[in-house]
Structures are given as C-alpha cells and as structure tokens.
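Engineer: sequence first, then the predicted structure, then my questions.
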Amino acid sequence: MTSPSTNGTAIEGIIDVFSSYVFSSMPTHLIYIPEMRLVDRNEVFNIYKPAVEAITADDLKKFSGSWSREESLHKVVRDKVKFATLSHRWLHAGEPTFQDMSKNLPGYHKLTKFCEKAREYDCELAWSDTCCINKGSSAELDEAIQAMFKWYRTAAICIVYLACSSSVWDFAQEPWFTRGWTLPELLAPEKMKFYGRNWEPLSDDPDDKHPKVLAAPPDDEKSLLITSSQSNILTAITRLTEIELHDLTGFSPGIFRVHQRLRWASRRTTTRIEDMAYSLIGIFDVSMPIVYGDGQRSWFRLMEIILQQCKSWDIFAWAGERSPYSRAIPRSPKGYDAFDVHSFIELSKTLDMGKMERRAEETPPGLRGDHAFAMTRHGLQMKIPLIYVVF
C-alpha cells in the first residue's frame, strides 16, 4: 500500500470520485477473491477506502498526460480498485448460484480458475452473472440487465472461457458464439482474454482485443496478415460473426448502423424469449422496463424505442414472420438474417432521398417520397418512394 499524501489527508476530490465509481459504475455484488465470498458495494467501499486515501500526488501524475484532473482521478481510482468479469456459456449443472455463494455452500470451486486468472490481472474483485446477481430481487435484476453493458466496459479485463474450443479452428462449433447475452459481452469490454478447453489460453497476448501483431502502423500491410495466434482470434471472430475489426476493438453503442447490429443478433438465441430484447439494451444504449413474462412484446417494445430514434431506411430490410403487434417489424431479429444487407446498401445509395431533397431538379422522373418515418399509436407512418418500372 502506498503512503498517504504529504499533508496526511486524501487528495482533494478523490473520495468523491471513488464513491461515485463504486456506487454508480460497479456491479451490485462482486466476489472478493481473497476470501472467496460475495461483497456488496458498501463492503467494497470500506475494503478499498484506505488504499484510495493513500493515493499520492505522484500516483496521480502517472495518469495525468493530456487528461483533465477529474479524468486522472477516475483513472487512478479504477487502477486501484479493479474487477474482472467472466463471460461464458451457462453450464448444464453444478454452477454456484447467488444463494450458494451467500451461504458459502460448496460449489464455488467452479469459479476457482476464473478467480485465479483474474488475480493474474491484479484483480481482487470478480463478477459473474451466474452467481453475482440476486435474481430473487426484481430491483437488483432490473439494474443488472440495464447496467450490464456498462459493467463489462468498466471492468479491467473480461475473461472469456470457451469450454468447447482448443483453438480458433473450433470457433464455428463453439456455443459461446450462438448465445444472445455473449454479444454485448463481446462488444462492451475494453480488454478481453480468451481461454479454451481446460483453461488453456488461446494466444500469448495479455489482451486479445489489442494483440501486439495489430499494433503496427496502419500503413504496414504486413500487420493485416494472419501471422500469429493473436490476430487469428480477431480474424476468426470477424469471419464467424461478420463483426468488423473496428467494432471488436472499439465498439460504440448507440442507435446507428441499426440493420447491421440487428443482423449480428439474428443468429443468436436466448433461453428466455424476453432476453433477446434485453441483451441488446446496452448495444443500442437505450433503457426499457424489464418485464419477464412479456414474451414477444418485449421485442416489440425494444423496436418501438429504436424506431423512434432511427432514421435509416434499412431497418425495414427484413424478411420472414412479422411481429404480432406490428406489420412493420419482424417477429424477432432472425428476420434480419434473411436479408442481404450489402445489396440493400447499394439500393439505398440509389434511393438516397436526403440528397434528392437537396437537389430536387436531379430527382429521377417518377420517384417520390422522403426518408422520414415515425411510430404512432396507429402504427408506422411513413412516405415511400414509388418507382415506375416498364416491363
């Protein structure tokens, strides 16, 4: 532990930053690895407060750079109070629950390897959705679903366990790539480490999202070649999921490139119908009520929110069954897998209504409409282009 600042008191403002970080950016419950028990935010605050108070001005200088003082305070606190997240597919049986961990019942040994790997990244705190969420509390479950994307992004490292893989060549058969909740768990973290069967690392790099082989200057064509197991991981994921490298390494949530993001989700499944919508909350950076038992309506509610803010026509490029609540949207994201987005992009360039409105004199004869649409209580309201085709 570092010594206190020279005046014997904590650096001005650092406790406020620490408090905000713990109570606003960290999960409700975490595993305290030294004692292998669950702790809540209050306990985290009390455990780490002495260490935060001992942060010196010299410690702060290490995080100064081009950042503001407040940003530096946030970075030094995050460095002092790290936590790791675990991303994995649910096991069929034997995984500890929140109640198991709370009562110190046998079973937490299933998390031993995860916690060992977390400590290798200097983390004494860890979080797993299987045992760190009190699903008996609707308030805690709601908060976890709404904030989960942020928690994965805030974590010092996301540790991914691919139980069915020994190398990237096994990714096509790996269930982890077929689940709904693992999509935000892939996109949200700033740093990730992939482990395969028996917890063997799938690369030699400490951060598989930013492997050394990809750290070469952009104009170095050799950096784009598959020259190591590190780059193979990102390349294999891109080929399997259609998620481009820039999204894998620096994803920005929000309501843009909507069709592409819905297409990512279209090939995934969830155990609960409602989770297909709830797993996308963080990706689109929206908020919506969590109502299990809502069934297909949960997907409709998510699409209503997206349609209110999305102004891109390609959201209607889908095929298949319609939603029972609106003919304008598909029954599930699977509708977006049935339509080739690349062909629609070419079509949308041809029908770029925004440009046509600005250059009315160049509008092709017989083409009418605009790119504005809205969901109303009567359904979808929109103007559509009419194209006269002569056979």
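Structural biologist: Looks like it came in fine. Since the structure is predicted, the reported quantities are computational estimates derived from the model, not experimental observations. Numbering: from 1, shown residues only.

Engineer: going forward, measure contacts between C-alpha atoms and count neighbours the same way
Structural biologist: OK.

Engineer: tally of neighbours for residue 171?
Structural biologist: By other C-alpha atoms under 10 Å, 18 other residues sit near residue 171.

Engineer: which residue is the nearest non-sequential neighbour of it?
Structural biologist: Of all residues not flanking residue 171 in the chain, residue 165 sits nearest, at 6.5 Å (C-alpha to C-alpha, 6 or more residues apart in numbering).

Engineer: SS state for the one you found?
Structural biologist: Secondary structure for residue 165, judged by DSSP: H, G, I helix; E, B strand; the rest coil, is coil.

Engineer: got a list of what it touches?
Structural biologist: 171, 174, 196-197 (C-alpha atoms under 8 Å, 6 or more residues apart in numbering).

Engineer: check residue 251 too.
Structural biologist: Contacts of residue 251 by C-alpha under 8 Å, 6+ apart are 187-188.

Engineer: and if we set it to 6 Å?
Structural biologist: By C-alpha atoms under 6 Å, 6 or more residues apart in numbering, residue 251 lies in contact with residue 187.

Engineer: what number of residues lie near the closest residue to residue 253 other than its chain neighbours?
Structural biologist: Excluding its sequence neighbours, the residue lying closest to residue 253 (C-alpha to C-alpha, 6+ apart) is residue 283, at 4.9 Å. Applying other C-alpha under 10 Å, we find 22 residues neighbouring residue 283.

Engineer: what about residue 283, which helix or strand?
Structural biologist: Using DSSP states H and E, residue 283 maps to helix 281-284.

Engineer: give me the buried positions along that helix.
Structural biologist: 281-284 (16 or more other C-alpha atoms under 10 Å).

Engineer: ditto for stretch 125-143
Structural biologist: 125-135, 140-142.

Engineer: please apply the same query to stretch 157-174.
Structural biologist: 157-163, 165-168, 171-172, 174.

Engineer: same thing with stretch 237-247?
Structural biologist: Under 16+ other C-alpha under 10 Å, the buried positions of stretch 237-247 are 237, 241, 243.

Engineer: outside of the longest helix belonging to the chain, which residues touch it?
Structural biologist: Counting by DSSP state H, the longest helix found in the chain is helix 138-154. Helix 138-154 is touched from outside by 135, 188-190, 282, with contacts defined as C-alpha under 6 Å, 6+ apart.

Engineer: picking that back up, export the contacts of residue 165 to CSV and tack on distance to residue 341 and secondary structure?
Structural biologist: Shown next, in CSV, are the contacts of residue 165 (distance: C-alpha to C-alpha, whole Å; DSSP: H, G, I helix; E, B strand; the rest coil):
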residue, distance to residue 341, secondary structure
171, 24, helix
174, 25, coil
196, 32, coil
197, 35, helix
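
Engineer: adding another structure so you can compare the two:
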Amino acid sequence: MLGHQHSSLQLAHYAYLHVQLGIKTLDGARHDEAADYFTAALNRRDLSSKSNIHEIYEDLVVEYICPSEAEDVIRRAVWIELSNAPLCLLNTSTGLLCDRAAQLNSFKTTPEYKELLSSITKRSDLRMERIKEVVAMHFRCVLLSHRWEETEALLHDIQDKVMYELNGLGGIAWMDTCCIDKSNNVELEEPVNFMFVWYRHSTLTTIHLSDVPPSSQSGALASSVWNERGWAFQKFVAPKVVIFYQKDWSLYLDDRSPNHKRSPAIMKELEGATGIGAQALISFHPGMRGAREKLQWASRCVTTMQEDIMYSYL
C-alpha cells in the first residue's frame, strides 16, 4: 500500500513538473493560473491513477494557448489587412517610410498589440472578430491624390530618411513615385493592378488642389487641372471618404463636413466638371456596366503616357 502510494506520488510529481515545463512558454500570469489549476487537481482524491493525471495534462494542453500560437493568429490577420494597402506607408509618428515588415514590427510595439496578445490565454479567446477589429483600427491609412508640379520625388529621395526633415521636395506623401521602386517592374506593376483596391480601403483620401488658391469660391474645383488627370479618376471614385484641400491646405469652400462626398455643392460642381453622374461619384462600382459612359469619361482625361489611359481605367 505504501509502495503504491509512493509510486502514485512520484507519478503525480513527474506529471506536475512536465506540465510546468510545458507552460513555462506562457507569460507569468498564465503560468501561475495553469499551475494553480494543476495543483488544485492534484489535491483531488481520485488522482491516484495514471489516467487521471494524463487527463489533467491533456486538458491543460487543449485549453491553454502559447504566445507564439497567438502571435501567429494575429500575424495572419495583419497580412490579410495589409493585402488591401500599399506596399509602403509613411509612419506619421516617426516620419519614416515603412514596408510591410516594418509596419508589422511597429504594430508589435504598441499597447494595443500587447493588450490583445495578453488577452489570448485560452483557445476560447481566439475570437477573430475582436482580432480583426484591433488590427483594422491600427492599420487604417490615409492616401493622397494630387498633381505633381516641378519636382517629382522618387524612392531614393526619401528612403531611410525622416520625411519631416526633408527640404525642397514639396508635396511628398504617399505616391507611387516616392513609395514604390519604379526600377522594379514587379513592384511597379502592383499599384497599376491594385490602386483602386488601396483607395477603396483607405480610411480617408485627401485631395490637394495645388492650383486652387485660398478662399476660392465655388467653381474653382471644376477648373482645376486635377480633374483632367487620368489617374485622378479612381483616386476619387474608389474611396468612401474624401476631403478636398486648397493650395495652402485649407478646406475647399471651408467645408468642414467629415466627407466631401456628402456635400451637395461639391458633388454638383464635380459632376459638371467631369461629366460623371453624382451617384457614380459617390458610390462607384467597377465592372462592364455602363462601359460606353466610362469611355466617355476617359476621353476627357490626360496622362503623361498614352497607354496610361487604358491602365488607369482597367
């Protein structure tokens, strides 16, 4: 009887150490929780058999999730979110251009990420709705549409530099010229194919009218050369939220509404300037429907290269 009890105690002690080693990969709070759970189970009278100890161990393995597994789940959610965003984005906090890896690493340093990771202690905590919500909130991006003037900034002008310290490169923001390696044909093809998607998923698209002076009256937007640019079309119809700014970055018509697509005055002006119906301007959907009408819109546009007319409208 004593020998059997001694053997059972040895087995229990061995199993306890085994579980402790397994859950050492968890952070302190979860390790203590799991250890307490196992200790309480060992105090039960029916743990003299080998099968019950293994059942406790298996319960822990099934119930708890290690941080690396939680990180993988979050990382997958991040990559899905970033598939709808440009390859590089400007971090407005640091002023640095960030590729996908840098964007992920930046997210991992935030309190939101740490709180999310610490909240995932058990498999029942893997609620994808919550994870997607936190990820989508962090990776919200604002895109810019404007017309280059004298200087066209390129990637080598800003790479590894703090944007706020640069001089002589007016108008720098997210653009295909300064955030994409134009010497790389594969990377250059990305914005051509996905620009509409990027602008569609932007939280906000700001449109800078460099030829519209401050305090302009209604009609200035209609006469802006921005309306004539081929690539400008999708940068306006794709986003759900748009704000127009004048040359000095003051709001056009001093319209302080959160979305100029909801401004009847601005929509009426843009409709007359582009020939595009107001409903299409507000809620455009790509496709072959109305192809003749869309070709008429394209006929009014100008691009540097003739084939860009086709690319921008595809």
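Structural biologist: Structure's in. What do you need? Not measured: the values here are computed from a predicted model.

Engineer: the buried residues of stretch 237-247 of the first structure in helices, which ones?
Structural biologist: Those of these lying in helices (DSSP H): 237, 241.

Engineer: ok, so of the buried residues of stretch 237-247 of the first structure, who is nearest residue 268 of the first structure?
Structural biologist: In terms of C-alpha to C-alpha, no member of those lies closer to residue 268 of the first structure than residue 241, at 10.0 Å.

Engineer: alignment lookup: that closest one to the second structure.
Structural biologist: Matched to the second structure by TM-score structural alignment, residue 241 of the first structure sits across from residue 274.

Engineer: relative to residue 204 of the second structure, how far out is its match?
Structural biologist: Using C-alpha to C-alpha, to the nearest Å, residue 274 of the second structure is found at 21 Å from residue 204 of the second structure.

Engineer: got it, and residue 287 of the second structure?
Structural biologist: According to C-alpha to C-alpha, residue 287 of the second structure stands 23 Å off from residue 204 of the second structure.

Engineer: now residue 30 of the second structure
Structural biologist: Counting by C-alpha to C-alpha, the gap from residue 30 of the second structure to residue 204 of the second structure is 40 Å.

Engineer: for residue 258 of the second structure, same thing?
Structural biologist: 10 Å.

Engineer: again, but for residue 185 of the second structure
Structural biologist: From residue 185 of the second structure to residue 204 of the second structure the distance is 28 Å (C-alpha to C-alpha).

Engineer: what's the answer for residue 160 of the second structure, then?
Structural biologist: 25 Å.

Engineer: could you pull out the helices in the stretch 51-200 of the second structure for me?
Structural biologist: Secondary structure of the stretch 51-200 of the second structure by DSSP state H, counting those that start in this stretch: the helices cover 67-82, 100-108, 111-119, 128-138, 155-158, 176-179, 185-200.

Engineer: would you turn those helices into JSON lines with distance to residue 35 of the second structure?
Structural biologist: Below are the helices of the stretch 51-200 of the second structure laid out as JSON lines (distance: least, C-alpha to C-alpha, whole Å):
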{"stretch": "helix 67-82", "distance to residue 35 of the second structure": "17"}
{"stretch": "helix 100-108", "distance to residue 35 of the second structure": "28"}
{"stretch": "helix 111-119", "distance to residue 35 of the second structure": "17"}
{"stretch": "helix 128-138", "distance to residue 35 of the second structure": "27"}
{"stretch": "helix 155-158", "distance to residue 35 of the second structure": "52"}
{"stretch": "helix 176-179", "distance to residue 35 of the second structure": "50"}
{"stretch": "helix 185-200", "distance to residue 35 of the second structure": "47"}
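
Engineer: deepest in the core, which of those is it.
Structural biologist: Neighbour counts (mean count of other C-alpha atoms under 10 Å) averaged over each of the helices of the stretch 51-200 of the second structure peak at helix 176-179, with a mean of 20.

Engineer: what's the match for residue 261 of the second structure in the first structure?
Structural biologist: Residue 261 of the second structure maps onto residue 209 in the first structure, by TM-score structural alignment.

Engineer: reformat the buried residues of stretch 157-174 of the first structure as TSV; add distance to residue 11 of the first structure.
Structural biologist: As requested, these are exported to TSV (distance: C-alpha to C-alpha, whole Å):
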residue	distance to residue 11 of the first structure
157	27
158	30
159	33
160	36
161	39
162	42
163	45
165	47
166	48
167	47
168	47
171	48
172	51
174	48
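
Engineer: report the two of the residues you listed separated the most.
Structural biologist: The widest separation within those (C-alpha to C-alpha) is 24.2 Å, between 157 and 172.

Engineer: tell me which helix or strand comes right after the longest helix anywhere in the second structure.
Structural biologist: The longest helix of the second structure (DSSP H) is helix 2-23. Using DSSP H and E, the helix or strand that follows helix 2-23 of the second structure towards the C-terminus is helix 28-42.

Engineer: counterpart of residue 251 of the first structure in the second structure?
Structural biologist: Using TM-score structural alignment, residue 251 of the first structure lines up with residue 284 in the second structure.

Engineer: what about that match, which helix or strand?
Structural biologist: Judged by DSSP H and E, residue 284 of the second structure forms part of no helix or strand.

Engineer: all helices of the stretch 201-350 of the first structure, in order?
Structural biologist: Under DSSP H, counting those that start in this stretch, the stretch 201-350 of the first structure gives helices at 229-241, 245-250, 258-266, 275-278, 281-284, 297-309, 341-350.

Engineer: any idea which of those is most buried?
Structural biologist: helix 275-278 (a mean of 24).

Engineer: equivalent range in the second structure for it?
Structural biologist: Under TM-score structural alignment, the match for helix 275-278 of the first structure is residues 308-311.

Engineer: average gap between that stretch and the first structure?
Structural biologist: Compared with the first structure after fitting, stretch 308-311 of the second structure has a mean deviation of 0.6 Å; criterion: mean C-alpha distance after the TM-score superposition for the first structure.

Engineer: so what touches that stretch?
Structural biologist: residue 230.

Engineer: list the residues that contact the residue positioned nearest the centre of the second structure.
Structural biologist: Centroid-nearest residue in the second structure: residue 139, 3.3 Å away (criterion: C-alpha atoms, centre = their mean). Going by C-alpha under 6 Å, 6+ apart, residue 139 of the second structure touches no other residue.
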